[in-house]
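Enquirer: My questions are about this predicted structure, shown below with the sequence.
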Amino acid sequence: MMETWPWQALLGGMMLGGSAVLLLLFNGRVAGISGIVAGILRPQPGEFSWRLLFLIGMVCAGWIVPLLGFALPQSLPVSSLGLLAVAGLLVGMGTKLANGCTSGHGICGMGRFSKRSLVATLVFMATAFATVFVRVHG
């Protein structure tokens, strides 16, 4: 696996970017997952079906990829459901504060040279680095 992972990462990145471009070209929408989910929770006329199909496609891809011969990354065991719930709430709060998520800012916003997305992505990455550092060394 280690010999092929750069190519798998490149292919995955190209697929993410390509899907974001297609959604923008054909639907005029940014592929920010938090915005797509928010549109399902508070649907606008004519917006619900494409958002639901987008999310179904994301979930189904996790089942389809192994059938195509690709391995999924191993998930880490959950040590505490309470900790998992707190982590989910913190991610949701951060998404709300940043006016978007990593997919919206990191993929779509950076591709549009958005200054706000650059700052948000730098904050996301710095937080991720700090979290890994504390988990490994703390």
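Expert: Arrived safely. Since the structure is predicted, the reported quantities are computational estimates derived from the model, not experimental observations. Numbering: from 1, shown residues only.
Enquirer: CA atoms for contacts and neighbours, from now on please.
Expert: OK.
Enquirer: Which residue is the nearest non-sequential neighbour of residue 105?
Expert: residue 117 (4.6 Å; CA to CA, 6 or more residues apart in numbering).
Enquirer: wait, I meant residue 102
Expert: residue 121 (6.8 Å).
Enquirer: got the contact list for the one you found?
Expert: Residue 121 is in contact with 102, 105-106, counting by CA atoms under 8 Å, 6 or more residues apart in numbering.
Enquirer: same deal with residue 79?
Expert: Not one residue lies near residue 79 by CA under 8 Å, 6+ apart.
Enquirer: SS state for it?
Expert: Secondary structure state of residue 79, per DSSP: H, G, I helix; E, B strand; the rest coil, is coil.
Enquirer: Repeat that for residue 45.
Expert: Following three-state DSSP, the label given to residue 45 is coil.
Enquirer: Tell me the one among the contacts of residue 121 nearest to residue 11.
Expert: Taking CA to CA as the measure, residue 11 lies nearest residue 106 of the contacts of residue 121, at 17.0 Å.
Enquirer: Could you tell me how many residues sit around the closest one?
Expert: Neighbour count for residue 106, taken as other CA atoms under 10 Å: 21.
Enquirer: Which residue, neighbours along the chain excluded, lies closest to it?
Expert: Nearest residue to residue 106, sequence neighbours excluded (CA to CA, 6+ apart): residue 121, at 5.5 Å.
Enquirer: structure B:
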Amino acid sequence: MSEINYLWPLAGGLLIGLSAGLYLLLNGRIAGVSGLTAAATGLSGGGINKLGLGFLAGIIAGAWLTSLLVREPHIAITSSLPLLVAAGLIVGYGTRLGSGCTSGHGVCGIARLSRRSLAATAIFMAVAGITVFVTRHLLGGQL
């Protein structure tokens, strides 16, 4: 692996942290993707939020621009569509149940030393580790 390959994640992490910090400083709100998606689609009450729409458009435009400037990503879907849909619904339900997602709790909440976010992020990470262990070692990676 070349040295430049280690810079991309560092740059991405810095940009995520910078954008989350600026969003909090300039708007007084947490930059959680699930909350902004709910606001952009009107699911959080109060109608469609233009700030949420702009945030989501920025995420999509940033990914598109990066793929043009850096390299074309190779995406390979290795699971069945019903499994992916079920997983997405479970993650969405958990996000609403936990009052936020990994970006809101993990990036913004931990930075603010929120106990609720520290606990939520610890649970996210523990469940992710258990899931990887079960699917790779107990189920043989057959999902």
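Expert: All right, it came through fine. Because the structure is predicted, anything quoted here is derived from the model rather than measured.
Enquirer: secondary structure element for the residue nearest to residue 106 of the first structure?
Expert: Per DSSP states H and E, residue 121 of the first structure falls inside helix 115-137.
Enquirer: and that helix, how far from the chain's centre?
Expert: Chain-centre distance of helix 115-137 of the first structure: 15 Å, with CA atoms, centre = their mean, to the nearest Å.
Enquirer: any idea where the helices of the second structure begin and end?
Expert: 4-27, 33-41, 50-69, 81-97, 110-111, 115-133 (DSSP state H).
Enquirer: And the contacts of the fourth one?
Expert: I take that to be helix 81-97 of the second structure. Helix 81-97 of the second structure has contacts (CA under 8 Å, 6+ apart) with 34, 101.
Enquirer: residues of it that come out buried?
Expert: Buried residues in helix 81-97 of the second structure, counting neighbours by 16 or more other CA atoms under 10 Å, are absent.
Enquirer: for the second one, same thing?
Expert: If you call a residue buried by 16+ other CA under 10 Å, then helix 33-41 of the second structure has these buried ones: 33-41.
Enquirer: now for the first structure, which residue lies nearest the mean position of the chain?
Expert: Centrality entry for the first structure: nearest residue to the mean C-alpha point is residue 103, 4.4 Å, by CA atoms, centre = their mean.
Enquirer: which residues touch that one?
Expert: By CA under 8 Å, 6+ apart, the contact list for residue 103 of the first structure reads 31-33.
Enquirer: that older thread, next, the angle from the helix holding residue 121 of the first structure to helix 81-97.
Expert: Helix 115-137 of the first structure and helix 81-97 are oriented at 160 degrees to each other (axes from the mean of the first three to the mean of the last three CA atoms, to 10 degrees).
Enquirer: So which bits of helix 115-137 of the first structure are buried?
Expert: 117-118, 120-121, 124.
Enquirer: In CSV: those, plus distance to residue 75 of the first structure.
Expert: CSV is the format used below for those (distance: CA to CA, whole Å):
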residue, distance to residue 75 of the first structure
117, 28
118, 29
120, 26
121, 24
124, 21
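Enquirer: picking up where we left off before, now the contacts of residue 103 of the first structure in TSV, please, with extra columns for distance to residue 60 of the first structure.
Expert: Formatted as TSV, the contacts of residue 103 of the first structure follow (distance: CA to CA, whole Å):
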residue	distance to residue 60 of the first structure
31	17
32	18
33	15
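Enquirer: just those residues now: which is nearest residue 137 of the first structure?
Expert: Closest approach between the contacts of residue 103 of the first structure and residue 137 of the first structure, by CA to CA: residue 33, at 31.6 Å.
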